[in-house]
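Enquirer: Structure here, sequence nowhere to be found:
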């Protein structure tokens, strides 16, 4: 079984605790940025997507949905307008902004095959390759997600993009791709161990779909995902010290 390492993700930016692989000049592969491909508009998609999501309610069910273009599901109105994540010009502009910040790896939020974000992936990989940037994946808690379905997801994504120069691979870890798993605690540690521990007959370890797997660290019990679940590291999604145990640097020992 592998020895887990700690990866700290501060809000949008991930800081890796290892030597970085070969990088395009000016772009750091030690810094990863979350990127969400779920936005859509009538011009590109034929309908609004995510800009019109449910209004957040502190108590009780949502009172309804936001109504774009004036009322949107965001505290800020985007300078580029209510874009579609499947618009090539928008994607190019976003990657230029990311590259200007020196960030070399885009951590793409993924909700499963066939979703709108999945359809944006090919555009992202093509454009990232042109800019010498890399892409990895943030596996979201899609309906029906299980350890076994995540194993299938790894096969799907690795097989689809293994030939792309934009697929992030860690040179210090056998050139394996990387997957972050949001809300990994929703699946029992024992189930994760069935696919991530090297001593399991159903393991991904040593197969063509092996990967660096990073679990979400919210509180102390999530450390079992490292020691017993077979994950290679943990990250915190939250950028506020004290918001969770995992977002508090004093606990990163």
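Expert: Structure received. None of these values were measured; they are calculated from a predicted model.

Enquirer: only C-alpha atoms for contact and neighbour calcs from this point on.
Expert: Will do.

Enquirer: Spell out, range by range, the helices that occur in the stretch 151-253 of the chain.
Expert: In the stretch 151-253 of the chain, the segments counted as helices under DSSP state H, counting those that start in this stretch are 189-196, 224-227.

Enquirer: can you give me how far stretch 111-121 is from the chain middle?
Expert: Mean-position distance between stretch 111-121 and its chain equals 13 Å (C-alpha atoms, centre = their mean, to the nearest Å).

Enquirer: And for that stretch, what's in contact with it?
Expert: If you take C-alpha atoms under 8 Å, 6 or more residues apart in numbering as the criterion, stretch 111-121 is touched by 36, 37, 38, 85, 86, 109, 110, 139, 140, 141, 142, 153.

Enquirer: So which of these sit within strands?
Expert: Cross-referencing these against strands under DSSP state E gives 109, 110, 139.

Enquirer: Wait, the second one touches residue 141, no?
Expert: No: judged on C-alpha atoms under 8 Å, residue 110 makes no contact with residue 141 at a distance of 9.1 Å.

Enquirer: Comparing the two, which residue is more hemmed in?
Expert: Taking neighbours as other C-alpha atoms under 10 Å, residue 110 and residue 141 compare with residue 110 leading, 25 against 17.

Enquirer: any idea how far the more buried one lies from residue 140?
Expert: Remark: distance between residue 110 and residue 140 (C-alpha to C-alpha, to the nearest Å) = 6 Å.

Enquirer: before we move on, back to that, among the contacts of stretch 111-121, which ones are buried?
Expert: 37, 38, 85, 86, 109, 110, 139, 140, 141, 153 (16 or more other C-alpha atoms under 10 Å).

Enquirer: Would you confirm that the fourth one contacts residue 44?
Expert: Yes: at 7.3 Å, residue 86 counts as touching residue 44 under the criterion of C-alpha under 8 Å.

Enquirer: Mind listing the shared neighbours of the two?
Expert: Here residue 86 and residue 44 share no contacting residue, scored by C-alpha under 8 Å, 6+ apart.

Enquirer: Which stretches in the stretch 151-253 of the chain count as strands?
Expert: Assigned by DSSP state E, counting those that start in this stretch, the stretch 151-253 of the chain shows strands spanning 178-181, 212-216, 233-235.

Enquirer: Now do stretch 216-231: distance to the chain's middle.
Expert: 18 Å.

Enquirer: Pull up the distance across that stretch, start to finish.
Expert: 10 Å.

Enquirer: Quick check: buried residues in it?
Expert: Buried positions in stretch 216-231, judged by neighbour count with 16+ other C-alpha under 10 Å: 216, 217, 218, 222, 223, 225, 226, 227, 228, 229, 230, 231.

Enquirer: and here's the other structure:
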């Protein structure tokens, strides 16, 4: 009964939304990092992630912006359908799924996301996170597992321009020194290292950066781009609208990156496409659709969030205010995706 009442309350505070299939033409070369780790009592039986930083959801969450959908559950088919409709509106044709190992909570939610992605014509690639015990050999096993379990889905991403291979981003790849085991999967998989050091990618199929703070001054990107082209690697620099984790990690000293009403995001898109930085990359990876803890989300944030918690809003982004500003970053992504 408590779960049912909470579900009714959460539904009551969520604005009426109709998922929109309209938007820019989908670009499978535009990849966006997606986080399926959120939960609430109505689906997961308790809160997951929203309480990060000592917060007490549903109104008080570990983020500096508050989602239009509230403290949602990543296992809710309705929520995921909204997410995929918004991604389609943004023209982002590839979702990069944050995956934490075989049998993990996030692994269990893959079918929900694949089903929604298929309905919306979006593909799903993989972000292999630094789960406990991760090794180069275990990542090879993970690739076999993901392909065997989910590879039959029409939404499973394969890049026709690169031998019809699947894509796997490896977060914090420098934690592991020897990636020689990846040679076993090169024929079927593009495995990307998170690094700007070309000496660390001997066994990888590509490179990405993830860090949006560094993307404001992308020194060295031209050299990376040239290296990747010369060696048959995929170059997928990462960009994003900003970075702010003050509520999720109170008291930390991490640098922040303000959104500057959208100017930050525009600068990073220009940096990714600038001939001086190597010209158009193979893919552009966007940090992120919904990493709410780090304030990098494109996902709509409420223009009138719960009071007394000090939330910011997207008001002012690209000259928009109120409800129109909630989707400002989705619509600007559609603009830049068209340029790409």
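Expert: Now that the structure is in, tell me what you want to look at. Small disclaimer: the values here were computed from a predicted structure and weren't measured.

Enquirer: quick one: which of the strands of the stretch 151-253 of structure 1 is nearest residue 5 of structure 1?
Expert: strand 233-235 (4.6 Å; C-alpha to C-alpha).

Enquirer: In structure 2, point out the residues matching that closest one.
Expert: Under TM-score structural alignment, strand 233-235 of structure 1 corresponds to residues 206-208 of structure 2.

Enquirer: What of stretch 107-116 of structure 1?
Expert: Going by TM-score structural alignment: stretch 107-116 of structure 1 matches residues 96-105.

Enquirer: same thing with stretch 70-90 of structure 1?
Expert: Mapping stretch 70-90 of structure 1 onto structure 2 (TM-score structural alignment) gives residues 59-79.

Enquirer: Any idea how many residues pack against the closest residue to residue 40 of structure 2 other than its chain neighbours?
Expert: Leaving aside its sequence neighbours, residue 40 of structure 2 sits nearest to residue 47 (C-alpha to C-alpha, 6 or more residues apart in numbering; 4.1 Å). Per other C-alpha under 10 Å, the neighbour tally for residue 47 of structure 2 reads 20.

Enquirer: what residues are up against residue 47 of structure 2?
Expert: Neighbour list for residue 47 of structure 2: 38, 39, 40, 41, 57 [criterion: C-alpha under 8 Å, 6+ apart].

Enquirer: I'd assumed residue 48 was in contact with the first one.
Expert: Yes: under the criterion of C-alpha under 8 Å, residue 38 of structure 2 is in contact with residue 48, at a separation of 5.1 Å.

Enquirer: Which one's more surrounded, those two?
Expert: Shown here are residue 38 of structure 2 and residue 48; by other C-alpha under 10 Å, residue 38 has more neighbours (21 against 18).

Enquirer: one step back: need the strands of the stretch 151-253 of structure 1 in JSON lines with distance to residue 252 of structure 1, can you?
Expert: Converted to JSON lines, the strands of the stretch 151-253 of structure 1 look like this (distance: least, C-alpha to C-alpha, whole Å):
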{"stretch": "strand 178-181", "distance to residue 252 of structure 1": "18"}
{"stretch": "strand 212-216", "distance to residue 252 of structure 1": "13"}
{"stretch": "strand 233-235", "distance to residue 252 of structure 1": "10"}
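
Enquirer: Need the winner for burial among those strands.
Expert: Comparing the strands of the stretch 151-253 of structure 1 by mean neighbour count (mean count of other C-alpha atoms under 10 Å), strand 233-235 comes out on top with a mean of 25.

Enquirer: what's it packed up against?
Expert: With contacts defined as 3 or more C-alpha pairs under 8 Å, 6 or more residues apart in numbering; DSSP states H and E, strand 233-235 of structure 1 has these neighbours: strand 5-6, strand 8-10, strand 212-216.

Enquirer: excluding its backbone neighbours, what's nearest the residue mapped onto residue 161 of structure 1 from structure 2?
Expert: Under the alignment (TM-score structural alignment), residue 161 of structure 1 maps onto residue 150 of structure 2. Among residues not flanking residue 150 of structure 2 along the chain, residue 156 sits closest, at 6.9 Å (C-alpha to C-alpha, 6+ apart).

Enquirer: Around that neighbour, count how many other residues there are.
Expert: 22.

Enquirer: any idea how far it lies from residue 32 of structure 2?
Expert: Distance of residue 156 of structure 2 to residue 32 of structure 2, computed by C-alpha to C-alpha: 15 Å.

Enquirer: Check residue 125 of structure 2 too.
Expert: Residue 125 of structure 2 is 9 Å from residue 32 of structure 2, by C-alpha to C-alpha.

Enquirer: same deal with residue 104 of structure 2?
Expert: Distance of residue 104 of structure 2 to residue 32 of structure 2, computed by C-alpha to C-alpha: 21 Å.

Enquirer: More neighbours: these two, which one.
Expert: Counted by other C-alpha under 10 Å, residue 104 of structure 2 and residue 32 do not tie: residue 32 has more neighbours, with 26 against 11.

Enquirer: Hmm, residue 239 and that one touching each other?
Expert: No: assessed by C-alpha under 8 Å, residue 32 of structure 2 is found out of contact with residue 239, at 9.5 Å.

Enquirer: compared with structure 2, how much does the strand or helix carrying residue 128 of structure 1 deviate?
Expert: Secondary structure from DSSP states H and E places residue 128 of structure 1 in helix 116-130. When structure 2 is overlaid, helix 116-130 of structure 1 sits 1.0 Å from its aligned residues on average, using mean C-alpha distance after the TM-score superposition for structure 1.

Enquirer: hmm, back to that, as TSV, the helices and strands packed on strand 233-235 of structure 1 with distance to residue 123 of structure 1 would be great.
Expert: TSV is the format used below for those (distance: least, C-alpha to C-alpha, whole Å):
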stretch	distance to residue 123 of structure 1
strand 5-6	31
strand 8-10	25
strand 212-216	24
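
Enquirer: Between these, which one is closest to residue 204 of structure 1.
Expert: For residue 204 of structure 1, the closest of those is strand 212-216, at 10.5 Å, according to C-alpha to C-alpha.

Enquirer: Mind giving me the packing neighbours of the closest one?
Expert: strand 178-181, strand 233-235.
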